[in-house]
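>>> Predicted model follows, preceded by the sequence.
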Amino acid sequence: MTLLTDLQDGILIITINRAEKMNALNKDVITDLGNALDECLSNPEVKSVIITGSGEKAFVAGADISEFTELDGKGGAALGQRGQDLVFSKIENAHKPIIAAVNGFALGGGCELAMSCHFRIASENAKFGQPEVNLGLIPGYGGTQRLTQLIGKGKAMELILTGDMIGAEEAKNLGLVNHVFPIGSLLDEAKKILTKINGKAPLAVAKSIALVNQAAKCDPNGFANEVTAFGECFDTADKAEGVAAFLEKRKAAFQGK
């Protein structure tokens, strides 16, 4: 199996299970990830998702380079588009929170997979990089765009042009990851964060994800869309429950309605 899945208390853990290949992304992993995402986004029992890699060496050390040897320009473009459609864009635009728990190397497609998630936490041994220039290639799963959005043009340009790796603490300082934890506690810390988020109003969470994504892309309609979505929240049962719970000094019981 290329993936392992475990649903606990509304949190689905998706583990890429190719430790012997440093969890490299091949066609099967992309297909299986796409299917797993479809399932979790349609399953009401899943409130949020963690994506991680098996073992302690790698989150995803890159794409499976052996699949590149026979590809021409049209095939390469199709490969990139397939990954974006099945996995990367689907994660970014998901209405449920999806975070990356980066345990080790996140290089090339692995860094891009982590960046497509709504945010990232990392183990102390994590390493990030986009080394595609060493293969005569460029990032093909959104790396040039998302890395620039996350850490700014200058540093993104340097990392992509040099192919250099950075460690977890530098990644945190740059804003690429939110938190760094010992590898033994990484998943538990991810669960703590998502447990907190899972207690919030699901419709408000989904709208917030969409609007922050728009802001990251400098959408000129972002402010107007926020006003519209803000108004829509007032028509929800969750808003009525949230306000009532606040005034009654009790914990809100949101239903996602």
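Arrived safely.
>>> CA atoms for contacts and neighbours, from now on please.
OK.
>>> What is the helix or strand that contains residue 110 packed up against?
Take DSSP states H and E as the rule and residue 110 turns out to sit in helix 109-116. Of the remaining helices and strands, those touching helix 109-116 by 3 or more CA pairs under 8 Å, 6 or more residues apart in numbering; DSSP states H and E are strand 58-60, helix 89-92, strand 98-102, helix 143-151.
>>> Residue 257 is nearest to which of those?
strand 98-102 (20.7 Å; CA to CA).
>>> next SSE after the closest one?
The helix or strand immediately downstream of strand 98-102 is strand 105-107, counting by DSSP H and E.
>>> circling back to that earlier point, roughly how far is the helix holding residue 110 from the heart of the chain?
Mean-position distance between helix 109-116 and its chain equals 7 Å (CA atoms, centre = their mean, to the nearest Å).
>>> hang on, the earlier thing: okay, the helices and strands packed on helix 109-116 in CSV with mean neighbour count and distance to residue 120 next?
Output for those, formatted as CSV (neighbours: other CA atoms under 10 Å; distance: least, CA to CA, whole Å):
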stretch, mean neighbour count, distance to residue 120
strand 58-60, 32, 12
helix 89-92, 21, 12
strand 98-102, 29, 5
helix 143-151, 18, 11
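>>> And the strands in the protein?
For the chain, the strands defined by DSSP state E occupy 3-8, 11-16, 48-53, 58-60, 98-102, 105-107, 119-123, 127-129, 165-167, 179-181.
>>> mind listing what residue 105 touches?
57-61, 125-128 (CA atoms under 8 Å, 6 or more residues apart in numbering).
>>> switch the cut-off to 7 Å
When the contact criterion is CA atoms under 7 Å, 6 or more residues apart in numbering, the partners of residue 105 are 57-61, 126-128.
>>> distance of the residue sitting nearest the centre point of the chain from residue 214?
With distances taken as CA atoms, centre = their mean, residue 117 lies nearest the centre of the chain, 1.1 Å away. When CA to CA, to the nearest Å is applied, the distance between residue 117 and residue 214 equals 15 Å.
>>> Next up, a structure to set beside the first:
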Amino acid sequence: MSAVLLERPTASIGLLRLNRPEVRNAIDDTVRALLVDHLAALDADPDIRCVIVTGGEKVFAAGADIKAMSVMSAADMAASPAAAAYAAIRAFRKPVIAAVCGFALGGGCELAMHADIIVAGEGAKFGQPEIKVGIMPGAGGTQRLPRAVGKFKAMKLLLTGDFISAREADGLGLVSEVVPDAEVLPRALALATAIAGLPPIAAREIKRAVLEGADLPLADGLALERRAFVQLFDTKDQKEGMMAFLEKRPADFKGE
């Protein structure tokens, strides 16, 4: 069976499920390649408006595959396709929800941080424990974590390798919301369904403005936002949304 399963809970939602329970969903080059392939297909599919990434009931992903990395040299790691894979994941244009139960550690935490929304179960644990095996995060942990929780909280997690609970992660701003473990996937599906019912072009532009604007000076970010805002007035969805509002009826967004 594939290490990453693609499911279609509805016509407009794609669900990617990490499926290596024997190694606690450790992320290796095969998993990354499958994620890239599936995301490329979902990005090109006009019917798909939102994607959920999840793991198992007890482990989202416990990190990278340490067994595979233990024999690698610096040259081996430099030649790894991992960096290109994560770049492709970052480039995915549609909203992504991470549905996290259990451990999201190391590469698993980094994968979750690639999402736009994180729904965590009450029993979830987050952390970047790479320092405990002699390395450091290599898929964005030193960059995304400080942006999410601030320098000092991030430094404590990165330099100690300690884990934090879902409630602690929520308090730090690392997750969007915390729900009972049994409700993680249903809640993610509910959010995905709500997003899928909204105009997909606007959703993509919101995501692009937030991600690209985060690394720009404020004036440049505001200019980026304004350009995207103006361009949306040439979409049929804008006309439909505003007419539906004025006519007090549900809007029917076509992604046009």
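That came through, no problem. Everything numeric in this text was worked out from a predicted model, so none of it was measured.
>>> and among the strands of structure 1, the most buried is which?
Across the strands of structure 1, averaging neighbours per residue (mean count of other CA atoms under 10 Å) puts strand 58-60 on top, at a mean of 32.
>>> picking that back up, can you list the strands of structure 1 in JSON lines and add distance to residue 158 of structure 1?
Rendered in JSON lines, the data for these read as follows (distance: least, CA to CA, whole Å):
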{"stretch": "strand 3-8", "distance to residue 158 of structure 1": "33"}
{"stretch": "strand 11-16", "distance to residue 158 of structure 1": "29"}
{"stretch": "strand 48-53", "distance to residue 158 of structure 1": "26"}
{"stretch": "strand 58-60", "distance to residue 158 of structure 1": "22"}
{"stretch": "strand 98-102", "distance to residue 158 of structure 1": "22"}
{"stretch": "strand 105-107", "distance to residue 158 of structure 1": "15"}
{"stretch": "strand 119-123", "distance to residue 158 of structure 1": "21"}
{"stretch": "strand 127-129", "distance to residue 158 of structure 1": "11"}
{"stretch": "strand 165-167", "distance to residue 158 of structure 1": "11"}
{"stretch": "strand 179-181", "distance to residue 158 of structure 1": "23"}
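>>> burial count for residue 33 of structure 1?
Taking other CA atoms under 10 Å as the criterion, the count of residues near residue 33 of structure 1 is 24.
>>> What residue, apart from its backbone neighbours, is nearest the aligned partner of it in structure 2 spatially?
Across the two structures, residue 33 of structure 1 finds its equivalent in residue 35 of structure 2, going by TM-score structural alignment. Nearest in space to residue 35 of structure 2, with sequence neighbours left out and distances taken as CA to CA, 6 or more residues apart in numbering, is residue 4 at 7.0 Å.
>>> give me every residue that touches the one you found.
The neighbours of residue 4 of structure 2, taking CA under 7 Å, 6+ apart as the test, are 16-19, 31, 34-35.
>>> repeat that with 10 Å
If a contact means CA atoms under 10 Å, 6 or more residues apart in numbering, then residue 4 of structure 2 has 15-20, 25, 30-35, 38, 53-55 as its contacts.
>>> need the contact list for residue 214 of structure 2.
When the contact criterion is CA under 10 Å, 6+ apart, the partners of residue 214 of structure 2 are 147, 208, 221.
>>> any idea how far residue 119 of structure 2 is from the closest residue to the last one other than its chain neighbours?
Pointing back at residue 221 of structure 2 there. The shortest distance from residue 221 of structure 2 to any residue that is not its chain neighbour, by CA to CA, 6+ apart, is 4.5 Å, and that residue is residue 213. Using CA to CA, one gets 24 Å for the distance from residue 213 of structure 2 to residue 119 of structure 2.
>>> Residue 152 of structure 2 too?
Residue 152 of structure 2 sits at a distance of 24 Å from residue 119 of structure 2 (criterion: CA to CA).
>>> Could you do residue 235 of structure 2 as well?
If you go by CA to CA, the gap between residue 235 of structure 2 and residue 119 of structure 2 works out to 31 Å.
>>> now residue 52 of structure 2
Relative to residue 119 of structure 2, residue 52 of structure 2 is positioned 10 Å away (CA to CA).
>>> Show me whatever sits in contact with both of those two.
With contacts defined as CA under 10 Å, 6+ apart, the residues adjacent to both residue 52 of structure 2 and residue 119 are 97-99, 185, 188, 191.
>>> Out of the residues you listed, which comes closest to residue 245 of structure 2?
For these, the residue nearest residue 245 of structure 2 by CA to CA is residue 191; the value is 21.5 Å.
>>> Which residue in structure 1 aligns with the closest one?
The alignment partner of residue 191 of structure 2 in structure 1, by TM-score structural alignment, is residue 193.
>>> That match against residue 98, yeah?
No: taking CA atoms under 10 Å as the contact criterion, residue 193 of structure 1 and residue 98 are not neighbours in contact, 11.1 Å apart.
>>> Excluding residues flanking it in the chain, which one is nearest the aligned residue in structure 1 for residue 177 of structure 2?
Aligned by TM-score structural alignment, residue 177 of structure 2 pairs with residue 179 of structure 1. If the residues on either side of it in the chain are set aside, residue 179 of structure 1 comes closest to residue 121, at 4.9 Å by CA to CA, 6+ apart.
>>> What lines up with the one you found in structure 2?
For residue 121 of structure 1, the aligned position in structure 2 is residue 119, judged by TM-score structural alignment.
>>> Could I get the contacting residues of its match?
With CA under 10 Å, 6+ apart, residue 119 of structure 2 has these contacts: 54, 97-101, 112, 166, 170, 175-179, 181, 183-185, 187-188, 191.
>>> Let me know the distance separating it from residue 101 of structure 2.
The separation that residue 119 of structure 2 has from residue 101 of structure 2, given CA to CA, amounts to 9 Å.
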